[in-house]
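Enquirer: here is my input; please provide its structure:
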Amino acid sequence: MTLDLSKSKQVTVLLSTYNGSKFLQQQLDSLYVQTYPNIKILARDDGSLDDTRGILEKEHLNGHIEILKGHENLGPALSFFELLNHAASTDTEYIAFCDQDDVWHPNKIEHAVTALLTIPDNRPALFCSRLEIVDEQLNHIGFTHTPRKIGFGNALVENIATGCTIVLNRKAVELLSQDLPNRVLMHDWWCYLVLSCFGEIIFDDHAGIKYRQHENNTIGVAMDMFDELKRKIHRFMHNGTGLLWFHACVFSRVFNKRIPVSQLHILNKFIAAKSSTWNRLQLILSKDIWRQKWLDNLLLRLMILINRI
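Expert: Next comes the predicted model:
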């Protein structure tokens, strides 16, 4: 499908910042040169102690961005939810999440909107994609993997939709903003979970972002086998127990009787495993939940067995 840019509907880019002055201007500059013509940038600072707010104020005075009032430190998930809630009250057709330290390829938004136009207007949809991993100087390191299978059973236990790649259509924005929870694992994971249940997920192999790896990343990406294994073991040994179960319970509370029967069956099975050895054994053997890699699947089932989900 070829996008008619002369009839383009508005995309609101939601930018949450926190102590991001080192790379923020470069990210903003990459937003200003997007090939998609109808873009509004809405920023919210999450309590920065450096010059981040000064950069945002300068760009606001120059007419390049809008700033959401208030800079209480909420954490990344709730900060993005504040932005999402505000954008939902406007007539924007799409929203895109944006981190403070990446660089977007010029056609990132145009490419995502073109893909979303293949989905019927009455169907909620989420676009996401691979990442090009780069170092602080934007030198190429590698690409993230393409998921082998996407779905609700994956979204319960793993996130494949990296926030800075996500673009949501209007129906997805309306669906998500109806009841935004006050505690989730991450905003992008919540979006993947909700849209995998009630809408469409488009995962694109095209990497539209240079994802900068540096020591201050909130969540980084492991690029070699040993680093990845070390991270997995650390998460397994030290992360708080019950986080996946908690996430599933929040989802159950928010959407309650609206959940389709097939997804509800999986959800109830997952939640019940927390309090029943028999249900845990059934879940271990089930193909209804999965992670993308065999080692992750093995660790997931070990976590279920010892009741650490």
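
Enquirer: from now on I want contacts and neighbour counts done on CA atoms only, so please keep to that.
Expert: Noted.

Enquirer: how close does the closest residue to V184 other than its chain neighbours get to P181?
Expert: Leaving out its chain neighbours, the residue that sits closest to V184 by CA to CA, 6 or more residues apart in numbering is H247, at 6.3 Å. According to CA to CA, to the nearest Å, H247 stands 10 Å off from P181.

Enquirer: one more: T12?
Expert: Separation of T12 from P181 (CA to CA) stands at 22 Å.

Enquirer: same question, S48
Expert: 24 Å.

Enquirer: tell me where the stretch 201-309 of the chain has strands.
Expert: Along the stretch 201-309 of the chain, counting by DSSP state E, counting those that start in this stretch, strands occupy 209-212.

Enquirer: show me the helices in it, by range?
Expert: Secondary structure of the stretch 201-309 of the chain by DSSP state H, counting those that start in this stretch: the helices cover 225-238, 243-255, 261-272, 277-285, 294-305.

Enquirer: quick one: which of these is nearest I160?
Expert: Distance to I160, taken as CA to CA, is lowest for helix 294-305 among the helices of the stretch 201-309 of the chain, at 12.9 Å.

Enquirer: what about A43, which SS state?
Expert: Per DSSP: H, G, I helix; E, B strand; the rest coil, the secondary structure class of A43 is strand.

Enquirer: one more, for comparison:
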Amino acid sequence: MRRDATIEILMATYNGSEYIGEQIESIIQQTFCDWNLLISDDGSEDNTLKIIEEYVKKDDRIKIVSRYGNSGSPKANFMGMIHFARANYIAFADQDDVWEPNKLELLLRKMKQTEIHVTNDIPLLVFSDLMVVDSTLKEIDKSYFNYMRIDPYRLRFSQLLVQNTVTGCSCLLNKSLYTLPGISEVDVNNIVMHDWLFALLAAIFGRIEYINIPLTNYRQHGDNSVGALKFNFLSWCHQNSANRQSIEKSILQAKELLRVYGHFMPLDRLYTLKTYALILNEKRINRSIIVLKKGYLKSNLSRKLGQLLFIALL
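Expert: This next block holds a predicted model:
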């Protein structure tokens, strides 16, 4: 594998033989070519590794950094790959998507434009919209955020604490973000997903920028670990258990951030984080008031109403 690439792409794989070839091909066809692809397999039992090994032979930018692992989840696999990264920027790749040819070029351009206006060591994250497609890459919706009824510009720290806006496979991180002190101390079991963690860290210590262009074909199929489900208020209301768990997990994640980073984050962020992490210590009648007052609100009215209900019932 070549050294000193500008971007290192981290791909976590597990039983992805049906689609992984298309994804790797879309990476090879990027208009920006100065990248290395690092792959960590989580103990695939199909032909995933065999397919990857064929690409390793053909392209010296591709390398398997771990195989036959047993992390048990995509977030653990991705977080385990962070210590292999050395480049100025990293991107996350799902095994079953297909990238638009100019994805890396546009993400890096936005990153460079942002760097002009900040100091060199500030943590930065850039992300884009995605096109939702079915298993055959047929379009379901031109915009992931429209499909999910999520506002991608809701990037305040208080908002990100309760709802992630950044999809991992759509983003580019600079080295100051992915090498932040404390990353290795984070207990993966206490975070919801790796992309949500880095979005929160960028909101605490740096800056997040959005590109309103779909640069990833976000494939939906029966084996998705995490996918896109079209938002429907009635079905959402019926998912009582899942919605309650979502709030509980976001609070647990906030507590983990408080544990690892509470001693050196800016005081205004610390206050916002601590108030949310300890919100269940408040009386039930006060919780919704705090959510409204401090802006711990999800996107769209239906989600907000459900959130206020569930936070009071927890």
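
Enquirer: aligned to the residue nearest to V184 of the first structure, what sits in the second structure?
Expert: Matched by TM-score structural alignment, H247 of the first structure corresponds to Q253 in the second structure.

Enquirer: what's the answer for D99 of the first structure, then?
Expert: Superposed on the second structure with TM-score structural alignment, D99 of the first structure falls opposite D94.

Enquirer: its match against M11, yeah?
Expert: Yes - here D94 of the second structure reaches M11: they are 6.0 Å apart, a contact under CA atoms under 8 Å.

Enquirer: can you get me a residue count around S8 of the first structure?
Expert: 15 (other CA atoms under 10 Å).

Enquirer: burial check on the residue lying closest to it once chain neighbours are set aside, number of neighbours?
Expert: Distance criterion CA to CA, 6+ apart; nearest residue to S8 of the first structure, sequence neighbours excluded, is N38 at 6.3 Å. A count of nearby residues for N38 of the first structure, using other CA under 10 Å, gives 17.

Enquirer: next one: T31 of the second structure
Expert: 14.

Enquirer: I'd like to know how far it sits from S288 of the second structure.
Expert: Distance from T31 of the second structure to S288 of the second structure, by CA to CA: 48 Å.

Enquirer: map N70 of the second structure across to the first structure for me.
Expert: Counting by TM-score structural alignment, N70 of the second structure lines up with N73 in the first structure.

Enquirer: that match contacts G47, doesn't it?
Expert: Yes - if you go by CA under 8 Å, N73 of the first structure and G47 touch, sitting 4.8 Å apart.

Enquirer: these two: which is more packed in?
Expert: G47 (17 against 13).

Enquirer: quick one on the thing from earlier: check contacts around the match of N70 of the second structure.
Expert: D46, G47, S79 (CA atoms under 8 Å, 6 or more residues apart in numbering).

Enquirer: swap the cut-off to 10 Å and go again
Expert: Residues near N73 of the first structure by CA atoms under 10 Å, 6 or more residues apart in numbering: Y18, D45, D46, G47, S48, S79.

Enquirer: helix, strand or coil for it?
Expert: coil.

Enquirer: try the one 10 residues further on
Expert: Judged by three-state DSSP, the three-state class of L83 of the first structure is helix.

Enquirer: translate it into the numbering of the second structure.
Expert: Under the alignment (TM-score structural alignment), L83 of the first structure maps onto M81 of the second structure.

Enquirer: what's the answer for D296 of the first structure, then?
Expert: Aligned partner of D296 of the first structure by TM-score structural alignment: R303.

Enquirer: what's the burial count for that match?
Expert: R303 of the second structure has 20 neighbours, counted by other CA under 10 Å.

Enquirer: could you find the closest non-adjacent residue to it?
Expert: Using CA to CA, 6+ apart and skipping residues adjacent in sequence, the residue nearest R303 of the second structure is F233, 7.8 Å away.

Enquirer: the one you found: what's it in contact with?
Expert: F233 of the second structure sits next to L301, S302, R303, G306 when contact means CA under 10 Å, 6+ apart.

Enquirer: the helix or strand in which L126 of the first structure is found vs the second structure, mean deviation?
Expert: Using DSSP states H and E, L126 of the first structure falls within strand 125-129. For strand 125-129 of the first structure, the mean distance to aligned residues of the second structure following superposition is 0.9 Å (mean CA distance after the TM-score superposition for the first structure).

Enquirer: so how far is that strand from its chain's centroid?
Expert: 9 Å (CA atoms, centre = their mean, to the nearest Å).

Enquirer: next SSE after that strand?
Expert: Next helix or strand after strand 125-129 of the first structure toward the C-terminus (DSSP H and E): strand 132-134.

Enquirer: residues in contact with that following strand?
Expert: Under CA under 10 Å, 6+ apart, the answer for strand 132-134 of the first structure is 102-103, 138-144, 206-214, 220-223.

Enquirer: so N217 of the first structure is in contact with D101, correct?
Expert: Yes - with contacts counted by CA atoms under 10 Å, N217 of the first structure reaches D101, the gap being 8.6 Å.

Enquirer: out of these two, which sits in the more crowded spot?
Expert: Neighbour count, other CA under 10 Å: between N217 of the first structure and D101, D101 has more, with 24 against 12.

Enquirer: can you tell me the centre-most residue of the second structure?
Expert: Note on the second structure: the residue nearest the mean C-alpha position is D195, at 2.2 Å, using CA atoms, centre = their mean.

Enquirer: translate that residue into the numbering of the first structure.
Expert: When the first structure is aligned by TM-score structural alignment, D195 of the second structure is paired with D188.

Enquirer: check S170 of the second structure too.
Expert: Match for S170 of the second structure (TM-score structural alignment): T165.
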